[in-house]
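Asks: please work out how this folds:
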Amino acid sequence: MQTLNSLQEDTAKLESLYGNRGNQQGQRLQSLEDKLSSQRDMIATQQRQIDHNARELLEAGNRTRTDWLLAEAEYLLRIANQRLLIEKDIGGALSALKSADEVLTESDDIGVYPVRQQLAREILALKGISSVDRTGLYLTLEAAIDGVHQLTDQALISEQAPGFVGSALSEDGSGPGGEPSVLFKAWEKFKSTLMQVVVVRRMDESVKPLLSPDQSAYARLNLQLMLEEAEMAVLRGNQPLYKRALAKANAAVEDWYDGSNPRVNALAKTLTELSSRNVAPDLPDISKSLDLLKERLAGRSGEGNGGDDS
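Replies: Predicted coordinates:
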């Protein structure tokens, strides 16, 4: 009987022991399940955060690309205004405006519609202006300068030419000191040579005295400086300076040189044709599109700041 009681006690102890272990294992299993559930929730939360961050990055990337494109368009519009106002380069300004419009099209920003609308007007206005061929004008003036240096000394026959000192000579060719001048000696030598040929001249025309080679070179230098002044005016788009320089050159050729000389005649025709050219046509105002784009950029900046605050 005592043995039976002892066995029952041992059995109760074993059941209690294994029961406690079972409870502990159950508790551990429940704890593991709770941790697993918590980790699942954490993973789900992290996934949602990742998705949210990905969307934010995508949106931020889109905004950055659009803003970059708008900044590029603004730069092109600045270039267009500079080329038109400072360089008077109509073709370059038109090309920059067209490039800016293409960039704005690529931006897909509906807010730039007013900018593109104004750009269309400005592009049309520039297309309506006759472009100035500054390179062609400059090269023509360079050719005219070469033509000036090809004029012979004999073509310069007017006492109105620069450096003429005929009036300072006495009737015998002597200068103020009574000694024959170098010019008089050269003139006498020239007359001696000239007497060996036959010259037919209308007697009712006034005879214009021929000048010395030094005076001829001085006259050519003066003409060269006038034409170089016209070249400068072409490059700067300065119409008053251009007209003034060519007017002086035309007057000099007419006053100083014999118009019957073929080279003089060709030079005079070239200068007359150049005088009719306009190197500074009236230019339209193309700054409005730039102002509108600046307003759009400022508006986008305000939108971005508002989004950050929220």
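
Asks: from here on, just use CA atoms for contacts and neighbour counts.
Replies: Noted.

Asks: can you pull out the strands in the stretch 51-200 of the chain?
Replies: When assigned using DSSP state E, counting those that start in this stretch, the stretch 51-200 of the chain turns out to have no strands.

Asks: what segments of it are helices?
Replies: Assigned by DSSP state H, counting those that start in this stretch, the stretch 51-200 of the chain shows helices spanning 90-107, 113-127, 134-149, 182-194.

Asks: so what does the shortest one touch, helix or strand wise?
Replies: Other elements packing on helix 182-194 under the criterion 3 or more C-alpha pairs under 8 Å, 6 or more residues apart in numbering; DSSP states H and E are absent; no helix or strand qualifies.

Asks: do the same with the second one
Replies: Using 3+ C-alpha pairs under 8 Å, 6+ apart, the elements in contact with helix 113-127 are helix 90-107, helix 288-309.

Asks: return the most buried member of the ones you listed.
Replies: Neighbour counts (mean count of other C-alpha atoms under 10 Å) averaged over each of the helices and strands packed on helix 113-127 peak at helix 90-107, with a mean of 20.

Asks: and the angle for that helix with helix 113-127?
Replies: If you take axes from the mean of the first three to the mean of the last three C-alpha atoms, to 10 degrees, helix 90-107 sits at 160 degrees to helix 113-127.

Asks: Proceed likewise with the subsequent sequence, for comparison:
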Amino acid sequence: MSETVVRASEADEPLKELKQKIDDEQQQENTKKPSQGLAAFSLLLIILLIAAMAAAVYWLWPQWQSLQQQSAQMQQLQQRVSAQVQQQQNTEQQLLNTLSQQQSAKLGQLELQLAQTEQRLSLALQQALTEQQVQIQALRQQVQTKDSAPPRHWLLAETDYLLQLAAKKVWLEHDFTTAISLLNTAQEKLIKIDDPSLLLVRQAINQDIEQLRQLPTIDLSEVHLQLQQARKLTAQLALKQQHNNAMPQLTKPEGGVKQWRQTLHYYWQQAWSNLFTVRSAVPEDYFSLSKEQQLMLRSSLSQHLLLAELAALEQNETVYLAALEQAISQLGRYFDPANDEVSQLQSQLQQLATVNISKPELKALSSVSQMQQYQQQLEESSL
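Replies: Coordinates of the predicted model:
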């Protein structure tokens, strides 16, 4: 029995070992299934990550390249700007250097001109002092010689001075009244001397006085004052205003159908007058003056009067008459003739246009040359 049990146990051992192997294989398969799932899931995750990285690289690579290009362009632009700034700084520096050189050159020229001017002034001052000293010495000699001379020589010297002064009044200032007064004073000096040899000089003085009295006297100061007052009135003068003269009003005919011609004519004229106004043309219709134009007209009239005033002071008759003629024409054309100030100013300008302001034809005073001849004869006789 025991042997059979032992044999039976020996026969079961292979079965146990086979069963144990089957169990082990099943356990290994059970353990392998979850690990294979994890491996597949990990492989899928890796593939997804690689695909995501490839997509990211595909999408971000052009942007990265564009960023690189933009950065390169920005660097180039910065380099250009820095180069332009440097060039501008160099140009400004050159301009500053040029200006400083020009200013230094101008300062040098000015200093040279100033030195030359100072030298010329010093020379002119020295010459003036020398001439003044010579004149003072000559005057001293004349005073010394005339202190011992008789009073007759003093009267002759005074007469000569009065004649020279009268000639200056005539030729330089056109003051004939003062010149006549000076000639009369010189005549009185010669009367005090009572020398028959001065008869020719006295006759020449009388001729000069008669010549100056025959000259027309022109009061240029009065003309100047009148024109100046007229210029002040230009800002207050009334200008012509444009008026629309209405057409005469037509009376509506009465009579109804019997006077149908008059009624038709009335309505025709009424409709026509609403469209157009027919009247005679007047000078005011050809201009419509604004405030600026009115100011320009007043200013133009004032300028014509000012030109006439200056021409009167210079005794330029042509310019004087032309300026007054333009002022009178402008006054009559653009200003209201019914206004009292306008009419008075127009008559005043017409009266001023008749004034003769031309320079008279003057002749040299014969008394001056006659007195010089007499003094020359005295010097020759004294020698």
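
Asks: any chance of the helices and strands packed on helix 113-127 of structure 1 in a markdown table, plus distance to Leu221 of structure 1?
Replies: Below are those laid out as a markdown table (distance: least, C-alpha to C-alpha, whole Å):
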| stretch | distance to Leu221 of structure 1 |
| --- | --- |
| helix 90-107 | 34 |
| helix 288-309 | 47 |
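
Asks: picking that back up, tell me which of the helices of the stretch 51-200 of structure 1 sits most buried.
Replies: Stretch with highest mean neighbour count among those: helix 90-107 (a mean of 20; mean count of other C-alpha under 10 Å).

Asks: for the strand or helix carrying Asp10 of structure 1, the distance to its chain's centre please.
Replies: Assigned by DSSP states H and E, Asp10 of structure 1 falls within helix 2-85. Put simply, helix 2-85 of structure 1 sits 57 Å off its chain's centre (C-alpha atoms, centre = their mean, to the nearest Å).

Asks: quick one: that helix to helix 288-309, angle?
Replies: 160 degrees.

Asks: what's the spacing between the residue nearest to the spatial centre of structure 1 and Asn278 of structure 1?
Replies: Closest residue to the average C-alpha location of structure 1: Arg83 at 3.8 Å, with C-alpha atoms, centre = their mean. According to C-alpha to C-alpha, to the nearest Å, Arg83 of structure 1 stands 18 Å off from Asn278 of structure 1.

Asks: same thing with Trp187 of structure 1?
Replies: Applying C-alpha to C-alpha, the value for Trp187 of structure 1 to Asn278 of structure 1 is 44 Å.

Asks: for stretch 304-311 of structure 2, grab the matching residue range in structure 1.
Replies: The aligned range for stretch 304-311 of structure 2 in structure 1 is 226-233, by TM-score structural alignment.

Asks: quick check: the matching stretch compared with structure 2, mean distance?
Replies: By mean C-alpha distance after the TM-score superposition for structure 1, the fitted stretch 226-233 of structure 1 averages 2.0 Å away from its aligned residues in structure 2.

Asks: show residues contacting that stretch.
Replies: Stretch 226-233 of structure 1 is contacted by residues 137-138, 141, 144-145, 239, 241-243, 245-246, 248-249, 279 when judged by C-alpha atoms under 8 Å, 6 or more residues apart in numbering.

Asks: any buried residues in it, and which?
Replies: Met226, Leu227, Glu228, Glu229, Ala230, Glu231, Ala233 (16 or more other C-alpha atoms under 10 Å).

Asks: out of the residues you listed, which comes closest to Ala60 of structure 1?
Replies: Proximity of those to Ala60 of structure 1 (C-alpha to C-alpha) peaks at Ala233, which lies at 50.9 Å.

Asks: would you map the helices across the stretch 1-150 of structure 2?
Replies: Under DSSP H, counting those that start in this stretch, the stretch 1-150 of structure 2 gives helices at 2-147.

Asks: which residues touch the equivalent of Trp154 of structure 2 over in structure 1?
Replies: Using TM-score structural alignment, the partner of Trp154 of structure 2 in structure 1 is Trp68. Contact analysis of Trp68 of structure 1 by C-alpha under 8 Å, 6+ apart lists nothing.

Asks: and the gap between Trp68 of structure 1 and Leu292 of structure 1?
Replies: Between Trp68 of structure 1 and Leu292 of structure 1 the distance is 17 Å, computed by C-alpha to C-alpha.
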